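**Q** Got a sequence here, can you model it:
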Amino acid sequence: MRKLLAVIGLAVPMLVVPAHAGASNRGTGIEVVSSPRPTLVTGGSALVRVDGTGVTVRVGRRDVTKAFVRQSDGSMLGLVDGLPLGGSVITATPRRGPAATVRVVNHPVTGPVFSGRQQVPFFCETTAFGLAPAAPPNCGAPPVVSFQYRTTRGTFAALPDPAIVPPDATVTTVDGRTVPYVVRIERGTIDRAVYEIAALHDGRAPSPTRAHNAWNRRLVYTFGGGCNVGYHQGATTGGVLNDVFLSQGYAVATSSLNVLDNNCNYVISAEVAMMVREHFIESYGPPAHTIGWGGSGGAIQQYDIADNYPGILDGIVPQISFPDAVTTGGTVGDCRLLNRYFTANPGYTDDQKEAVSGYGAWGSCVNWDLAFASRGNATEACPPAIPPQYLYHPTTNPGGIKCTTAEQLVTQLGRDPATGFARGYNDNVGVQYGLSALRAGQITAEQFVDINEKVGGYDVAGNVVAARTVADPLALTRSYRTGLVLAGTGGLATTPVLDLRAYTDALNDIHTRFWSFAVRQRMVDAFGPSGARGQAMLVTSPGSDRSRYALAAMDAWLTAIAADRRHGSDRARMLRNRPADLSDGCWTPAGERIAADLAWRGTGPCDTLYPSFADTRIAAGAPLRNDVLKCQLKPLTPHGFTAEQVSRLRAVFPDGVCDWSRPGVGYRGLAGVWQSY
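**A** Coordinates of the predicted model:
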């Protein structure tokens, strides 16, 4: 495997073979419960569960038995701290019988664990969260605990002393217990990110070995949207003060590097989420399950983490979703090119522009240009947290930070030594813009030729040029192998998905509905018809909030999976425990729930109410799964054009046009889950 990875040029990723967290012998067992696997312990501590009676627990020769507390299920739970960096062996020895052991590998709390070389320079923003100023590049600051309460006005307010609850505080019910609606919030730094953890306060400091009387033993992990280059800590998180979660007893966790606008790299996001979740478990105890939550870029992180680093999130609720940042980037770049073309060449109707773009509203494509096309340019959308003197300039600072999405993925893509830029995965060679519109008679042959003659592409710095964009061959292969392009063949095989979308296709919004079907198609291609069963898809009207429904449905699904002791694979267990009433469907603007099968461009009641459209690549003939970064080519065989137009088309497409029936250039299957760089 290492030879294969070297051949395709990956940044030395090693595939971590899935392993059981612990071992057991004749009734004595030991497992690490705070980390997805024992080789990924961080911060010098691990929450460990031991089964058996009369057991002595040691780390090496050090006796740590006193750290363990008997639990209601008969096991012992203990926080083992003081672990040195590197490997250690934890041993559980009963009075009689053989010992059980588990080898742990401890990594620094500042990271990295599996994400590879960290970005330098890296700028701190701890003070945005009320933490002490921090020193780069690790940006560490001591944790701070504060309290808030829910007022009778339905807002959160600061609470200086949690022992004194104001008269306007509300109460809530958790697992049948009425408790004060007082929230404990902890903020600190892990893996160079600022983390936040919130949970109802039960009057005592949290402990991983005691029952918490105001926590329902479930964790929601939130992710934030956007997409931008990193090199800074970030001043926002996915958010933790959420009444839907907290009022029901859920704990909530997140971090600044789980916001894609602060860090557009799902590998870093996965690592931070794993480490923050580990810290939460070592503070509060193991949750029954962890649910991912977030929209747009927050949905990208959920899909990509679930597929590539399974075990961090048990179930996910992506909202207004996209599959990944890389394949979405193709249409983003196209929209800038088309917007510039139509601006320079007036005379097209909005209907024609929509037909060429594939979107239900031309404004969606315009807004892709205005909001995110700049993220492909080295100088246009640099985060303000990065001092200007560190930024790229083609003449005065060619080695500076290049503010492109690809730069954030350089560990996976590699850097082109000839240009100094991250290897590029975008490509539009052979793409026949407006092909579907031409075939439908919505644009003329001359308009089709003119668009494709003049649409252009991008240079290495993301500037619009006359020539088409050409991807780096290594970037293509690495994008597929590392999961930068969502494969759907990894952890999504066993991870329940509830894809929730507020319908905005008619509102000039970028969060268009077909992307949910693109993800589903990848899952169906991976697993056959049952691929659709792993993803429940729900659509609602703009502005309608169905968070409570989605949270309850995912909780029921995960609870049923955990209770299932029947034989079968993890995938079979996931599929057969999908709640019977969790069908695909939608809510009408009046709030009526309709259970109905959903299909891209379908004719059912929900698909008629909330029609799905396409994007620039699908309008050019690409398949619904929309994962072709660079198309393979076939000969141009024009029909219905004049001889002069044919000559011009051959000049535009000298090597042929896209053959969408074949996989993309450089396509390889996912190299495996838990890749390390």
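**Q** Every contact and neighbour count from this point should use C-alpha atoms.
**A** Fine.
**Q** ranges for the strands of the stretch 351-500 of the chain?
**A** Listed in chain order, the strands of the stretch 351-500 of the chain (DSSP state E, counting those that start in this stretch) span 457-458, 464-465, 497-502.
**Q** For Tyr266, give me its contacts.
**A** Neighbouring residues of Tyr266 by CA atoms under 8 Å, 6 or more residues apart in numbering: Ile300, Gln301, Asp304, Ile305, Leu484.
**Q** before we move on, back to that, tell me which of the strands of the stretch 351-500 of the chain lies nearest to Val252.
**A** With distances scored as CA to CA, the stretch of the strands of the stretch 351-500 of the chain nearest to Val252 is strand 497-502 (18.5 Å).
**Q** Remind me what the closest one packs against, helices and strands.
**A** strand 315-319, strand 535-540, helix 547-563 (3 or more CA pairs under 8 Å, 6 or more residues apart in numbering; DSSP states H and E).
**Q** still on that earlier bit, just the strands of the stretch 351-500 of the chain: most buried one?
**A** strand 497-502 (a mean of 24; mean count of other CA atoms under 10 Å).
**Q** helix or strand for Val113, which one?
**A** According to DSSP states H and E, Val113 maps onto no helix or strand at all.
**Q** separation between it and Gln233?
**A** Val113 sits 17 Å away from Gln233, going by CA to CA, to the nearest Å.
**Q** Neighbour count for those two, which is higher?
**A** Gln233 (26 against 23; other CA atoms under 10 Å).
**Q** Now the second one, please; I'll put the structures next to each other:
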Amino acid sequence: MRVLKWLLLLGLVLALILLWPQKDIPGSFYEPHPVLAVPPERHGDLLPVDDFIGRTTRPVDPYSYPIPLGEVGPSIPIFSGPQQYPFYCAFHQMGIEPPLIDNDDGYGIAVLNEAGELQGYSKDCLHPSRLLWFTLNTAGEVASYQGGDLAAGEWLLRAELGTIQRHFYLLVMPVQPDEFPQRTGKTLWNNKLIYQFHGGVGIGFRQGELRIERLLRNRAAQLRQGYAVVSSSANRTSHTYHFLRAEEVARQLKQHFISLYGEPEMTIGIGGSGGGIAQYLLAQNAPDVLDAAIAQYSYPDMLSQVQYALDCDLLHNYYYFTADEKAFWQSWQHRQWVEGLSTVPDQQVRFGREISAIQLLSGKKPTPMEGATQCINAWFGLSSMVHNPYQGRLRPFVSEAVLQSTHWSYWEDLVDLYGRDEHGFAHSLWDNTGVQYGLLALRDGRLSPEQFIELNARIGSWLPAHQMQPEQARFLPVWHTPIWLSAFGRQNMAAPERTDSGLEVAPRYRANREAMERAYRYGQLFVGKLSIPVLDLRHYLDPVLDMHHLQPSFMARERLAMQGNDHWQRIWVSHPDHTPEQQAFDAVVAWVRAGQAPDSASDRCFDASGQVIAQGDTVWQDDGVCRQIYPVLSNSREQAGAPGHGLHMQCALQPIERALAAGEYADVDMTSWLSKLKQIFPDGVCDYQQPDEAYPLGWTYPLD
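**A** This is a model prediction of the structure:
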């Protein structure tokens, strides 16, 4: 009965997909106040970096701080590259009035008055600075304040909102009631500053919003202790991963704060996911901005995460569509051998029914998966958003003309750093030439040579950007719900081609080396250069298939160790029911003051009640207590033989014969498979004993 019901539901979905003709994006899917047109000129300069950005002097900021109330902050970049367009204003998300009119030529968004009459256009989304006032009670509740007495236990918070480099900034200070409505009162300030970073996945072209009341609630404990807090929508990776742009805003926001209140004793960063990445890279690239960092749920950078994250959909396409033994690959355990990420037997695959429907539409028998993996439950569809220049976000925020003329990808957001190819597309830095997927499983006998050969022959790669297509979808009537027809972005994958010997081989992708080198030089990769305390704090989320898995903490540690800097990082891992955030603040404050890590900042792990399970220098070693309780897994590149530090953006290649002679396949005799290996890897396979081929010329390894 259960199978019959499932088949009936699947049949209904198929009928809706096939019968409903709507392909175009419905008008209801467009964001309000769209960008109508793009100006022809972009202002701003890009810092020339011939060596490494951490050793490159930034130009002097000519702006005279503080930003006057009622005026806008600096808006033309000094060193982070020309202004990006289109640029989508977020005033409606902030619940404030429209931005200032800056042109009458139709560039940007239309600015209307309350009667809906056109007043002009705003291409840069600028807002004058203003003061906002809030109360914070003992329950952590936030309310607007217009003056008058405070209730027992209430705190008064002054918030300043404006724009710097076209992004919103926020500056929050706890104050006494008699300091209302002054701008500069600071009698409750403890002389310490928190810089709040935020995560998410974004591809630029957005001003982004600040969720002010949520930020105040999240930092309530520290505000009551007298900390000041600053943040910017430029430091929110759900809007952009352009960390040079984020650095410039951070510098200017901190300078604005200092001009009002003086130099703080210390500035402590905090933020999760992409907000953790931002702190690792800011600490590396601009060590004078933060004095300490609390990096939550972090990766060392976005680029090395993208390498294995974009493998996931390629693997899914193989499991469901091109593998001969599809049933074998529907086991969660078998997938883990190749993916390395966490897997569980008792969860359902996200979009499982939709995947089965697409298999049917493709003429394939549905093969529902047993269990689930992080690769599919956490990363499914990321390739479409960050990698496909024709897709980006599903909900457009620009006019149809601008939508068609812009390349929507993570790579395009950083095109001023990475450059363009001969077709006008931003260089992609994803690369899988020579990668032998599932190599460790072959070595220990879990995969047969036949399975290893087929996997590597058919997994293929992503097409070059100019050959990609938008995702294929139908929108259901009334609700306008999208139904995807192109599972995993498979229309953008290189298809297998039959060789003269009859082997079907899909080509691999080799990224532009000069673009990768610029990523290193411009600090978009964390190479382990660090001189401030970083407390790497996370919940253990591997068992729930959350993308914020534990291994990246140790990826960062390995890079730090390569530089001799691992004494600057401590790793705290907790059960999801406990968050030792206040302990983390106390630990980094003591660390900054002492100049070295105190016992209170030692490596450690916590249980659900908040008790420290174990702490000290050995708890994260292979046989350490914390590592036994919270196991560290891997990823698809490690399962292919890459080292744990992940700094092999473009591996050095070695001939197959040399790999065989060097014992690359351990006790598995691959001699009889030599011909097929050569067809799959005509340029050779990865030699992970060699440094990254993309490592900048003239740099020592590791960087001195």
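**Q** Let's have the helices and strands packed on strand 497-502 of structure 1 in CSV, adding distance to Asn428 of structure 1 and mean neighbour count.
**A** As requested, those are exported to CSV (distance: least, CA to CA, whole Å; neighbours: other CA atoms under 10 Å):
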stretch, distance to Asn428 of structure 1, mean neighbour count
strand 315-319, 29, 27
strand 535-540, 31, 25
helix 547-563, 38, 16
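**Q** which residue lines up with Asn308 of structure 1 in structure 2?
**A** Counting by TM-score structural alignment, Asn308 of structure 1 lines up with Asn285 in structure 2.
**Q** Same question for Cys139 of structure 1.
**A** Using TM-score structural alignment, Cys139 of structure 1 pairs with Cys125 in structure 2.
**Q** what do you get for Glu446 of structure 1?
**A** So, by TM-score structural alignment, Glu446 of structure 1 is matched to Glu450.
**Q** Of the strands of the stretch 351-500 of structure 1, which is nearest Arg70 of structure 1?
**A** Between the strands of the stretch 351-500 of structure 1, strand 497-502 lies closest to Arg70 of structure 1; by CA to CA that is 34.9 Å.
**Q** still on that earlier bit, which of the contacts of Tyr266 of structure 1 map to contacts in structure 2?
**A** Using both residues aligned by TM-score structural alignment, their matches' CA atoms under 8 Å, structure 2 keeps these contacts from the contacts of Tyr266 of structure 1: Gln301, Asp304, Ile305, Leu484.
**Q** between these, which is nearest Thr379 of structure 1?
**A** Nearest member of the kept ones among the contacts of Tyr266 of structure 1 to Thr379 of structure 1, counting by CA to CA, is Leu484, at 23.3 Å.
**Q** What does the closest one correspond to in structure 2?
**A** Checking TM-score structural alignment: Leu484 of structure 1 goes with Gln524.
**Q** In structure 1, what range does stretch 623-636 of structure 2 match?
**A** Using TM-score structural alignment, stretch 623-636 of structure 2 pairs with 603-616 in structure 1.
**Q** The matching stretch: which residues count as buried?
**A** Pro605, Cys606, Asp607, Leu609, Tyr610, Pro611, Ser612, Phe613, Ala614, Asp615, Thr616 (16 or more other CA atoms under 10 Å).
**Q** Please apply the same query to stretch 146-165 of structure 2.
**A** Glu154, Trp155, Leu156, Leu157, Arg158, Ala159, Glu160, Leu161, Gly162, Thr163, Ile164, Gln165.
**Q** mind listing the helices for the stretch 101-250 of structure 1?
**A** Counting by DSSP state H, counting those that start in this stretch, the stretch 101-250 of structure 1 has helices at residues 243-246.
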